Structures are given as C-alpha cells and as structure tokens.
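# Let's see this in three dimensions:
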Amino acid sequence: MKPTEARQNVFQKYEKLGRKLKKLVYDQDEAIDEVIDAFIHMACKPVQSPPRAIFTFIGPPYVGKAYLARSLAALMDDYTAFRQFDMGQYTTPEDETRLLGQVGYDGGQDGELMVFLRSRPRSILLFNEIEKADTRLQNALLEILTGDPQETGLDCSEVLVIFTSTLGSAMYQSRAFMTAVRENRLQAQALIMDAVSKEKKMGLETVQPVISTKLLSVMSQAYLVIFRRLSLDAVVKIGKTTLKTLSRHFSRTTGIELVFEGFVPMVKLLVLSFAPYINTRRIQKRLPDLLLGQITQYVREGHPIPGKAVFRISKAAGTFLKRHYRLSITHSQQLFIRNETIELGWDVETGDDAVTFTLARVARKQLPPAKPLFQDDLPEIKFSATGFDDVAGHGPVKKHLREIISILKKTDKVKAFGIGMPKGMLIHGPAGVGKTLLGKAFAREANLPLVYVSGSDLFDPNFIRQVYQKARVFAPSIVFLDEIDIKGVVEGTLTPISVEQILMELEAVSSDPAEFVFTIVTAQNREDVNPDLVSPGRIDISVEVPELDREARRFFIEKILEKPNDGNIDVDKVIRYISGMSGYELERIGQEAAFYAIRNDLDCITEEILIDQINTIKYGSKLDRKHIRNIEEDLRKTAIHEAAHAVISQTLLPHVKIEQVTITPRSNTLGFVAYTGEDFDDNFTKEEIFNNICVMLSGRIAQIRKFGPSGMDSGSGIDLEQATQLAYSAVAGMGMDEEIGFVHVDTLQHHVEKTMFQGILEKRIQHWIGDASAKAGMLVEKHWDRIEHLASVLIQQEIVDGAELDVLMKGD
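So this is what the prediction gives:
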C-alpha cells in the first residue's frame, strides 16, 4: 500500500469511528473530536513506553465519560477486551489487595487487574472516578501500568488506559471557561490541570492531594479530554434511547404491543417530571418505569392483560410542553431554582384487547422547601424552610441582610456601577444568638438553594470541592459554611480549618449572574477567622449579630409558656432576668423547668421555678446549706454585702437597672447583684468608671461597718480584683488620671520599656482606690438604714427583684 493510501486509510478509519461515537454519545462532539485526534496521532508514532496511551476524561458527573470509554471498546477492533474499575469500591486496604494482589513467601498472588491483563494484553482499562482512590493506590496502579515489563512481569504496551474524574469543577462548569476551551484548548487544559493539582482531601489523619504527584505528572503529559454539561435536549435523547430499548425488551417479554403517539413530546414531558433534579443517571434508571409502570398497575388492578398498549398526550399537555420546554432550554435549572417539579396525570381508556394511556394533565408544582433533594446524593442541596419571619428579634441585622439580598438580585445595577458581585458574607457573634438561623433565612429570602456544611466536613477539602461542584450545577446558589472558626484534631494537633480549598473555590466563582455562587460563613469571633478568607474580593461583607434583644427573648419565653404553667408568670419580669443569655441557654430554661416540675410531681411551671432555673443556668447550682460552715453568719454577711452593692449602685448609677439581688448560695457565688445587660454602654465617662469602683468596694466596707474586723473575708476578692483592674485601665489605658495625663501607659510598657511610669502608675492606682474607698464609705454611712433594711428582707426571702427593690428604696 502506498504511503498516501495508508494515511488516507488511517484518517478515514478514525473519522468513521468519530461519526459513530457522536451518534451514541450526545452533546460531547468536541470531546469526541479530541479523542479521534489522539488516535490519529497515536497511529502515526510507535509505542515508546507502556501503556499504549493514557486518557483523562474530565467533566461534570453523568455526562457520558464512562459511556464514551465503553463505546470505544465496543467499536474498536484494535482492542479485544474492556474492563471498568469503579475506584469508589477500592477504599480499604483489603479492597486494594483485591485489585492489585499481594506479595508473599510463595511468590505472591495476582489481583483482579493483573489476572485480567495477563490474559488480555490488548485491552481498554477504565478507572472510573480516579480521585476516589487513595494516593498510595494511585501510585501502585501507575507502577503496574507504566512499569518496565521485565520488572513487573507484565507488558502493558498495548493497553489503553482511561481515567475519569469530576475534579476541576470550578473551571469546566463555567460557560466562559468552556468558550475558552474551544478557542485555546491547550491553555484551557493547562488551567484545569493546575486547578486539579491544588485540590486536597482528608486521608486517615492528614490532608493529602486528591491526585498523587506522580499520577498528576503523567496525566499532564497524556491526553486530557474535557466534557461539557449536557443540554436538556441531550438528556431527552438519552431518555428516548433508553425508553426505546426497554420498550422492545418489555414487548418481547410480555407479548404486549406498545404504540407511542407523539413519542418525542411524551419523552420531553417525562424528563421534565424529574425536576427539580434532572440528570442522566435518574433518567436511565427511572424514566421507562413512568410509562411501563402504568401497564403493570393496570393489570394488578384486576384488568385483563391487554394485547396492545397505546400511549399518547393530550392537546393541553402539548400546549404546556411548548411553553415550558422552551423556558427550560433557556435555563436548564429554572425548575430547580424555583423548587418546582412537573406533575403528570394520566387517563386510562379500555378497548378491545387494548388500553390507551393519555397523559392528560400537566402542572407545575411547588415542592416543600425544607425537603432535602435526594439524601443519598451528597453533598445535599435544598431550599431552606426558615425565613426572616421565623427569626425572633434582630431587626437591624435582618434589615442589613435584606439590603445584601437586594444587591444579589440587582445584577444589572451592579454591572452599571462597574463592580463585581460580592462573593460572600461573614455572620459573626456570640454562641446561641441565631447566626445559623439567620444564614438559612437569608437563603430563603433570596430564593436560592443552599448546600449546608458544618462540623468535620469543614476539614475535608475534597468534600468542600464537591460542595462547590454541586452548588455550581444549581447556580445561582449559596454555600453555607457554619462555624468556620472551629478547631479540630489533625495529625494529633488542635488545628483550625485549612482554607486553601475554599480560597480556590472563591477565586473560581463566576461573575455571570446565572452561574453565581454566594458563600456564607459564620463564626463566634471575627478575629479567629483566617484573614485570607475575609480579604477584599473574597468574603468581604461582615454582619455582626449581637446578643438577643427583648423581642428575641420574649419569643423564647412565650415558647416556654406553651408548656403547662400556673398562668401567673410575669413575662416582662422574666425577660429582664434572661438578658445576656444565649439561645442555647434559653432553650435549656424551659426544659430544666419542666424536669423540675416532673421530679417534684407538680402539674405546672411557676414563675418561682422559672427564675430559679434561670439563676441556676446563669450563676450555678444551689448549694446545700447543710454543707456550708457557719451558714447563718455567712448569710448575714452576704446580705449586708449585696445590699450595699445594690443601694450604692442605685445612688451612683441610677440609669443602670438592677435585675435582682440574691443571697442564695450557688456553686459560683454566695450572692450577687445582677444587672439588666442592655442598660450597659460600651462608652464610659471618668465619673462612671469611678462610681463603678465605689460600688465594687462598698460590699466590703459595709461588712466591716457591720461586723468589724471579722467582716474582712475572702468573699470580696472578686470585687477587689475588678475594682483594681478598672482603676488600672482608667489610669494606664484611658488617659483619665490627672497627674499622668493623656498617656497610654500600656503601649509604652509593652513596646518601649516595661518600667516606664511604673512608680507613678502604682501611686495613682492607689490614689484612685483610696478616693473610691473614701466615697464608698461615706455613702455606706449615709444610706446605712436602707442597707440594713434591704439586708433584713434578703435574709427573709433570699431574693429581691429589681421592681421590688425600687419599691423598697422609695419606701425609705
């Protein structure tokens, strides 16, 4: 044969193969062309080292990667065998031994792969989802497939190896990137391999590359074939092929003739009925059942087995299809975005030895928002059932979040101002204030599906990759990373979350509104969040959630009052008592109060029970008085001590409301004065700070006034600590001292010289404490009758409410 004829034969052979493949594998013409080009290239050069060739088929799940590999094996005479290895089935050491074999004293035993290759040296091997294999297994496979035959005892020079993967989803799920693939394929391949090289996964206790360094090097030098997302038309073609195949089998098996009137429109409606989650795997497995199941149900209802079954669609169904199928072509995820499906209704007519099934009714149906979509298909994506109306309180926060939602929805205005879409938002605040609830409500109000991630999943880079991959499939969507500031044990060390994978995903977020993925992260402390994550151009919107306001606290108390109660609970009073408590603690109150009632055989909860449980959660459990030495004397001292705090506080700081005064001994204290937290301001004057110090010192001064030297006990230790710290802050950190002036002594001592201002600092702190002690002593003497009266009431009833305290003080 002449060289010219040989070249023509090679080109003709593979061009013919390409045409056949395009009839079998839908919507992947560019990928098939890439494969055919590779085969022509391979035919023109000798084998230099095993294997014959390595292909990496990369792209979204369920788009035909494995099917193209199987089709190649079926159509090519050059290869005599085909074997598919699903790498998700080889995850344990035992599985790896089953695949590769093991070496023993008797020479070893071949695994499935070696056994197959020894008898079939000219074969096609498909390693499906290679990223699911451990890196050790990846390297072992590589040694077998690329090794010297004299060393491995196996010649793979005529073996065609195909790896499939869904890695690099951040790249190939972008329309802009797929356009770049067509214009500059080599550059696109380099970009996607770079993205794959950065992806990580959790090993047993370590973070490791998803693809081993050795395998990645081989892949980058081999043939990389990029697959695209399937259009709805392609999915319909797959549905048609599947239905035709199974219909023929059904007719041969049952003897029932199947007649389709309007076959293509019917398949289109059947495909749409799989919304909101349409993919080829579900179509292939379930679509025929939607039709053939009608016959099965008909017969099982007692009707005779028909000789013929006719399937048709009504005129109304056809009209519906024309309107909605066009919409779905424009945006294949429209039904998902709206959380809708297409509901089908059938009419049945019986004739002579025949039955007609008419697809008569077609309607769009809203699905319940909280229902997860396909729980076995993780990561789970769903619509939140929680909206802002379900979140009590936090009015200013919700207003801010609504403004952010408005930006996400006004994409045209964002473009008009020449700025990019925001990529993410940090919601931060104390534990139990509703950050998670607000994040989910944000998704509901934005009408976007979300993928929620928390706990150990945050430490798995591979899972994070899958999360963003799923989010991009259903974009525009939200990824919600809850408690991004948690720490976990990695390699035996308490370690924060690695943000490398998240950063890579954020960098790859498309600016196209139709493909946009918005990231929400929550944290207790903004300072504990990796600064790279919240830098400009990443998660650069910050929303602070403060402690629960009155409205939110009222919501929790009203939920508690749904339990049996005596009807005499003052809601406003209880709300004052729970200031500063988190949502977790407020949920505990109702539970603990109910447990108390059950333990004591009571029919309902009372206000006294409720307040006692609040104090237990806030300040510790009650102490058994039998176990307290000198209990009566300690109670008298505590009563005078706390009464002095309360009276002097009302005198010097009347704007700070007292919640309660109590001398009930608890695990954390023998008594205390509790304030309504919302009355405190972050900004204090010099006078307010000085008056606070006076209040703190008044307890000990009153004890000494009443009990003499024996009144000087350890119970005032915390008061003295707080008073001294406040005096130090005023002098060294706030520039409030007359002699030192407007100098931040702390800064100088930390950054210049530790001994700077040391002498005068000690002197001035003593001066502040001395002046405060003198003023507190004068006020204790002036209001002594009030202090003793309040102390006597405390000894009688242990607790005095803020409102009762006001009455007692006015009565004097």
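# all contacts plus neighbour counts: C-alpha atoms, from now on.
OK.
# Quick one: the strands in the stretch 251-400 of the chain, in order.
257-261, 308-313, 340-351, 354-366, 381-382 (DSSP state E, counting those that start in this stretch).
# Just the terminal-to-terminal distance for stretch 421-436.
23 Å (CA to CA, to the nearest Å).
# what's it in contact with?
Contacts of stretch 421-436 from elsewhere in the structure, counted by CA atoms under 8 Å, 6 or more residues apart in numbering, are 391, 408, 411, 414, 439, 482, 506, 509, 511, 517-526, 534, 537-548, 582-585.
# Mark which of those residues are buried, thanks.
Buried residues within the contacts of stretch 421-436, defined by neighbour count using 16 or more other CA atoms under 10 Å: 391, 408, 411, 439, 482, 506, 509, 511, 517-526, 534, 538-539, 541, 543-548, 582-583, 585.
# out of these, which are inside helices?
In this view, these that belong to helices under DSSP state H are 408, 411, 439, 506, 583, 585.
# which residues does the closest residue to the fourth one other than its chain neighbours contact?
Think residue 506. Closest residue to residue 506 in three dimensions, ignoring its sequence neighbours and counting by CA to CA, 6 or more residues apart in numbering: residue 538, at 6.4 Å. With contacts taken as CA under 8 Å, 6+ apart, residue 538 has the following neighbours: 422-424, 503, 506-507.
# neighbours around residue 600, how many?
The number of residues packed around residue 600, counting by other CA atoms under 10 Å, is 8.
# Ignore what I typed, I meant residue 719.
Burial of residue 719 is recorded as 18 neighbouring residues (other CA under 10 Å).
# Sticking with it, tell me its helix or strand.
Here residue 719 is covered by helix 717-728, with elements defined by DSSP states H and E.
# From the contact counts, what lies against that helix?
When contacts are defined as 3 or more CA pairs under 8 Å, 6 or more residues apart in numbering; DSSP states H and E, helix 717-728 packs onto helix 686-707, helix 758-782.
# re earlier: inside strands: which ones of the buried ones among the contacts of stretch 421-436?
Secondary-structure check on the buried ones among the contacts of stretch 421-436 using DSSP state E: residues within strands are 517-523, 541, 543-544.
# and for comparison, fold this next one:
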Amino acid sequence: MSQNKKNTTNKNIKPPKFNFYWVYGIVLVLFIGYQFFNSGSLSSKNLSQNEFETILTEGDIDKILIVNRDIANIFIKSDALEKEKHKKNKTSLYSINTPMYYYNFGDLQNFEKELNIKKSENNLDFDLKYEEKTNFLEQIFIYLPFIFLIGLWIYFMRRMSGGGAGGGGGQIFSIGKSKAKLFDQDQKVKTSFKDVAGLEGAKEEVQEIVDFLKSPDKYTALGGKIPKGALLVGPPGTGKTLLAKAVAGEAGVPFFSLSGSDFVEMFVGVGASRVRDLFKQAQQKSPSIIFIDEIDAIGRSRGKSNITGGNDERENTLNQLLTEMDGFGTDTNVIVIAATNRADVLDKALMRAGRFDRQIYVDLPDLKEREQIFKVHIKPIKLHKDVDISFLSQQTPGFSGADIANLCNEAALIAARKGKKAVHHQDFLDAVDRIVGGLEKKNKIISPKEKKTIAFHEAGHATASWMLEHAAPLVKVTIVPRGQSLGAAWYLPEERQIVQAEQMLDEMCATLAGRAAEKLMFDKISTGALNDLEKVTRQAKAMVTVYGLNDKIGNITYYDSSGQSDYNFTKPYSEETAQVIDKEISQIIEIQYQRAIQILSDNKDKLITLAELLLEKEVIFKKDLETIFGKRAFEVEPKETTTETNSENSLETEE
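Next up, the predicted model:
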C-alpha cells in the first residue's frame, strides 16, 4: 500500500519546464570557467624581485613570456624541475605548457635592459617572447553598465511585444487590436432568458434579435433588413449587461464583449484601429453579436467640449464607430448591442436609425418583477419558513435588480453575524433598514433634550402622513441614529406613473411636519430638518419650473431633456421671471408649513402620546400608530401591478 502511494506521489511530481534562459546560464558558466582555469594564475606562483634574480642567475629559466607588456610568465627547464625548491611550488593544475612562475616587473624597458645584462654576464640561453592577451572577463566588467542597459531595453521590448502577462491587447505590435473577449462554441455563454428575472418588456424586444440571428431568412424573405444595433438604456443595476449576455446565450452565436473604455489608449489612433479590428473579427465569425458596455465612454456628443481641440482621440474613435456601423453590409448578420445609463449625452449620429435602430428601455422593476428577482437571488440562501417574498417585494419600491441582490446578500450576512442556521424574515427587514437608512449607531451620545426634540420631530412626520390622504403610508419610525441621520421614518410610496399636484403638496406637508412639530411644542426650530428642507425645495422648484403646476408661471417648463442646457451660460428665463419663480417656490413651501402646523395643532394630544411612546420604545411600527390614531380613513391595500415605476417612487426616509 505504501509502495503504491510512493509511486503515485512520484507520478504527481512534474519535472520543471524547460526554459531557454537555462542555455544562456550554462554558456555563461562555461565561459567564466574557461577564463578562470585558463588564466594560469592557479598554476603559477608570484615571484619577488630577489627570487626572480636567483632563478635567473642559476640558469633555470627556459622561456620568459611577456604578456600585455606588464607581466612576465616564467617557464622552467625540464631538468631544473627536479630541484627541491621548484618541486614544492608545483600544483595539481601545473603542466609543461603552463608557466610555473609569474613576475610583475614594472617598466618594460628597464626590465629588458636588465635581462640583456644578466644574459651576457651569466651566459644564459633563455628565450624572450611577447604576447598580447585579451581578458574577456575584465572586458565584461568594463562594459557591464552598457550591457545592463541593453539587457533592460531588451526585457521591456519583450514584455511589450508579448513576453509579459498583458496578452494580445498589451503587445506593442498589436496595440491596435481589439480587446474584446470572445465567447463562442469553445467558451459558451451559459446565461439565458431564464436567468433574467423581470424585464418582461425588454426581453420581448431582444427576443426578436435572437430570432434574427437564428433564422434571418424568415425576415429577409419578405424584403426586411436585419437591424444593425440595439441600445439598452436604463438606470444603473437594472440588468442591461445581464440581458445582453442572455441574448448571446439564447442565440448561440459568437459574442464579442468589451467596455467603451477598452477603446481608449494613450496612443493616438489606437481607438479607431481597435474599432476596425473588432468589426473585422465580427464579420469573419458572422452571424455574431458585438456588445459594448458603457458606450457613453466613447459615444458622447461631439463638439460640446472645444477645449480638447479638433483632433480629439475620443472623437476619432466615435467617428470610426459611426463609419463601421453604417459601412458593413446588412447581409453579414452582425448586430451591435450597447448599454448605457446616460443616453442623453450620446451623439445624435450614433442614435439615428440605421445604426442603433432600436432603443430598449430597461426600467426599474415593478412589484411583480421584484418578486421574480427575489426568487432568483434567494436560491443559494438557506431560508427560514417565515420569509415572505411577496411582503419583501412590497417593501422595496425603487430597488433595482442589483439592489435586491445586495439586499439578499446583506440579509445572509446579518443572519450569519447573529449565529443563525437560516435567514429569517426579520434579517431581510434589517437588511432593508441597513441599506436605506444606514448602520445603527446606538452608542452615539445624544442628550435627553436632543432626544426629545428628535422624538417630536419624527412624531410630527408620522402624524401628518397619517392624516393626509395622498401622503405615503408609514411603515416604521425610529429615533435610533442611523448613518448620518439622528432619526428616520420609513414610508411605502404608492407605485404610480403620474403624480398630481395634490399628491406632491401632501408629501411636502408631511415632510415639513417634523420642523412644524418642533415649532409647535418648543417654539424653537433646529438644524435637524436640513434634509426635509432640501427635499421640499426640490419638489416646489420642480412644480414651478419643470411640471408647469403653478398658476402664475403657467404651462411652461424650463426643463431640457436633451441635456443641451448644461452647456448654456444663460438662464432660459428673464430676471423678472426668476423673481416670480423664487417667490412662488417660497409661497408653496410656506403654505404647506402652516398647513402642517394646523394638522399637528388639531392632533396635539395624539402627537404627544406618539412622541412619548417613541421615547420609550425608540422604534415604533404601523400597528402602534393604529392604536393611537385608529385606522386611516383612506387606507388602500397594496395591489400587485405590472406597471413600470417612476424614478421618484423609492423607499424614502425622513431625517
């Protein structure tokens, strides 16, 4: 058994992969070794002047080889090698062809003169020869800085030309190549329409794109042309990228995916080159889909920012994209899908028919769609049987698909933090509070006087919203600090597509009721109503300048949906109109403030009861308000609807 284990272990040990740099290393070691052993210094002894003169006068020298005019290599006669003083200087590396001694003589001219004198005086017969040798090791050290710089240059060139981990997009010779990631039969997109919850209207539109790619003859037989592009527009987190992946997964065709920023590079002309290469690859693999996420990175309107000049790299990239989308034939079966949440800033030439033929709006999910999205994201979570998905979908108006995914994950983290074996319904509610209101700060130091002010402020919101017909029904009130707020009230706005003036005024009145409660109870107002004032000012301004809901201004709007007004330096109205607008905004707010004071004065005893209960419990719910005020006369049970929600319809908090 142990032998088998040993054999298995040996099989699992993989030999190291061959690297061509090993050859360089071996050659270098051999070269240095040759220089080291061939230098003669290992087999030779350095002589002093007296030792050299003694050996010279005794006639033991056979040959003197002067190397590079500064060192004398001395070879001993074969018969003289038997002498005791020469025997003990022999080394294991000595041979007949290597010098036994070497002598640093200093000046060559003096040395030659001395040799001639000794030769004539003692009748010596040695040979004198000269040799020029090059020590490559020394030369390497001399030129080492230059060798290092050349090696560094080669290293960076190899990295830029594909030797590094940057891959195809990072190569210096393929920098103009597309960075698009290709999903084809080898790497299939596994996402399908079943994985996309909600978005029923958007799925119907993109389903046609899938049909175009699967059976184009069905449409071209009647003389129709396959659309060239579809633009997915919508708020962040609504599932635009996921929808595009589902199209690729359903169609089963090559899918080129990249971001708009992938076209942007520091080198001039690279973006346009990458666009050309992308469409060339897509045509070769036709039918195929090109998906450009965040297309506003390169598709912004041209000519609005003149600071960059005429030769702007982003504009060149956009021009090439426009040319490619209008240039390749419709019979190539290449469809471009793009996604953005800033359709207002895109160039008009990009949005015209023939390029992006279809604009598919991916809106925030409604009640039914939120329930479907919840069912997708709770699949990997261990749920307790008390979790009510229908109730959670009602509690999260205005949440996008990404928000719901984050909510489910946050609920699981909260349950794990509490040591639970499953995620309970209360964990989801806590996650909603955490996302909307922020983290609880129970350790925040608040004086009793401040706490009382906060309690009456929040009780004022709750009282007014309970008494007003069009105000959003209250869900929960707390005076526990969360995030930057000292207290908060949660409301459940009705999901509607249009808002009437009476509804906006009731909401403003309920928002100002917190400040009105402080004035009524303490005859003082605090800075705690900043968030409320900001909200009502924005609403009143919208009523007057955007929606045309003011009698004095009339049926006029100063809102520009195209975004062109952002680049104008003048207001779209005169100074006289500006004064009227300011006066009307102030008047609307003041009327609702006095209305809030009147409502709270009529229900002062209930307001005090609610505030005291809030001071006692810190958190109160809808059932507590029903105990104090009774049932709302105009309470409407929430209905399931497939109507798309407005961006204003979100779960709101009042600070």
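# Any idea what the TM-score comes out to?
The TM-score (TM-score structural alignment, normalised by the length of structure 2) is 0.59; 443 aligned residues with a CA RMSD of 3.9 Å.
# Which residue in structure 2 aligns with the residue nearest to residue 506 of structure 1?
Residue 538 of structure 1 maps onto residue 355 in structure 2, with residues paired by TM-score structural alignment.
# Residue 320 of structure 2 versus that match, what's the distance?
When residue 355 of structure 2 is compared with residue 320 of structure 2 (using CA to CA), they lie 13 Å apart.
# cool, and residue 541 of structure 2?
In this structure, residue 541 of structure 2 and residue 320 of structure 2 are separated by 42 Å, where distance is defined by CA to CA.
# Check residue 593 of structure 2 too.
For residue 593 of structure 2, the distance to residue 320 of structure 2 equals 57 Å [CA to CA].
# mind checking what residue 660 of structure 1 lines up with in structure 2?
Applying TM-score structural alignment, one finds that residue 660 of structure 1 aligns to residue 476 in structure 2.
# hang on, that match in a helix?
No. Assigned with DSSP: H, G, I helix; E, B strand; the rest coil, residue 476 of structure 2 falls outside any helix and is strand.
# all strands for the stretch 451-600 of structure 1, in order.
Listed from the start of the chain, the stretch 451-600 of structure 1 has strands (DSSP E, counting those that start in this stretch) covering 477-481, 487-490, 493-496, 517-523, 541-544.
# JSON lines please, covering the ones you listed and showing distance to residue 373 of structure 1.
JSON lines is the format used below for those (distance: least, CA to CA, whole Å):
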{"stretch": "strand 477-481", "distance to residue 373 of structure 1": "14"}
{"stretch": "strand 487-490", "distance to residue 373 of structure 1": "29"}
{"stretch": "strand 493-496", "distance to residue 373 of structure 1": "31"}
{"stretch": "strand 517-523", "distance to residue 373 of structure 1": "19"}
{"stretch": "strand 541-544", "distance to residue 373 of structure 1": "29"}
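# mind checking which of the ones you listed is nearest residue 674 of structure 1?
Evaluated with CA to CA, the strands of the stretch 451-600 of structure 1 place strand 541-544 nearest to residue 674 of structure 1, the distance being 25.8 Å.
# Mean distance between that closest one and structure 2 after superposition?
Relative to structure 2, and after both are superposed, strand 541-544 of structure 1 has an average distance of 0.7 Å to its aligned residues, where the measure is mean CA distance after the TM-score superposition for structure 1.
# Determine how far that strand lies from the middle of the whole chain.
Offset of strand 541-544 of structure 1 from its chain centre (CA atoms, centre = their mean, to the nearest Å): 17 Å.
# Contacts for it, please.
Residues lying outside strand 541-544 of structure 1 but in contact with it, judged by CA under 8 Å, 6+ apart, are 397, 400-401, 422, 424-429.
# which one of these sits closest to residue 200 of structure 1?
The shortest approach to residue 200 of structure 1 among the contacts of strand 541-544 of structure 1 belongs to residue 424, at 21.9 Å (CA to CA).
# Now which residue in structure 2 aligns to the closest one?
In structure 2, the residue equivalent to residue 424 of structure 1 is residue 229, according to TM-score structural alignment.
# For that match, give its distance to residue 355 of structure 2.
Distance check for residue 229 of structure 2 against residue 355 of structure 2: by CA to CA, it reads 6 Å.
# And residue 614 of structure 2, by the same measure?
Look at residue 614 of structure 2 and residue 355 of structure 2: by CA to CA, they are 59 Å apart.
# again with residue 527 of structure 2
With distances taken as CA to CA, residue 527 of structure 2 is found 53 Å from residue 355 of structure 2.
# which ones are touching residue 626 of structure 2?
For residue 626 of structure 2, the set of contacting residues under the criterion of CA under 8 Å, 6+ apart consists of residue 632.
# Quickly note the distance from it to residue 614 of structure 2.
From residue 626 of structure 2 over to residue 614 of structure 2 the distance is 14 Å, taken as CA to CA.
# swap in residue 422 of structure 2?
The value you get for residue 422 of structure 2 to residue 614 of structure 2, if CA to CA is used, is 31 Å.
# and the two? which has more neighbours close in?
residue 614 (23 against 15).
# angle of the helix or strand where that one lies against strand 474-478?
In this structure, residue 614 of structure 2 is located in helix 604-617 according to DSSP H and E. Relative orientation of helix 604-617 of structure 2 with respect to strand 474-478: 60 degrees, computed using axes from the mean of the first three to the mean of the last three CA atoms, to 10 degrees.
# average offset between helix 604-617 of structure 2 and structure 1?
Once the two structures are superposed, the average separation between helix 604-617 of structure 2 and the matching residues of structure 1 is 3.7 Å (mean CA distance after the TM-score superposition for structure 1).
# Can you work out which other helices and strands pack against that helix?
Checking 3+ CA pairs under 8 Å, 6+ apart, helix 604-617 of structure 2 ends up next to helix 448-467, helix 622-629.
# what's the following helix or strand after the shortest one?
Looking back up the chat, that one is helix 622-629 of structure 2. Where DSSP H and E defines the elements, the next helix or strand beyond helix 622-629 of structure 2 is strand 653-654.
# helices or strands up against that following strand?
Packed next to strand 653-654 of structure 2, using 3+ CA pairs under 8 Å, 6+ apart, are strand 488-491.
# For the strand it packs on, grab the matching residue range in structure 1.
Counting by TM-score structural alignment, strand 488-491 of structure 2 pairs with residues 672-675 of structure 1.
# And for that stretch, what's in contact with it?
With CA under 8 Å, 6+ apart as the contact definition, stretch 672-675 of structure 1 has outside contacts at 642, 645-646, 656-663.
# got it, and stretch 317-332 of structure 1?
Identification of contacts with stretch 317-332 of structure 1 by CA under 8 Å, 6+ apart yields 231-233, 265, 268-269, 272, 334-335, 359-362.
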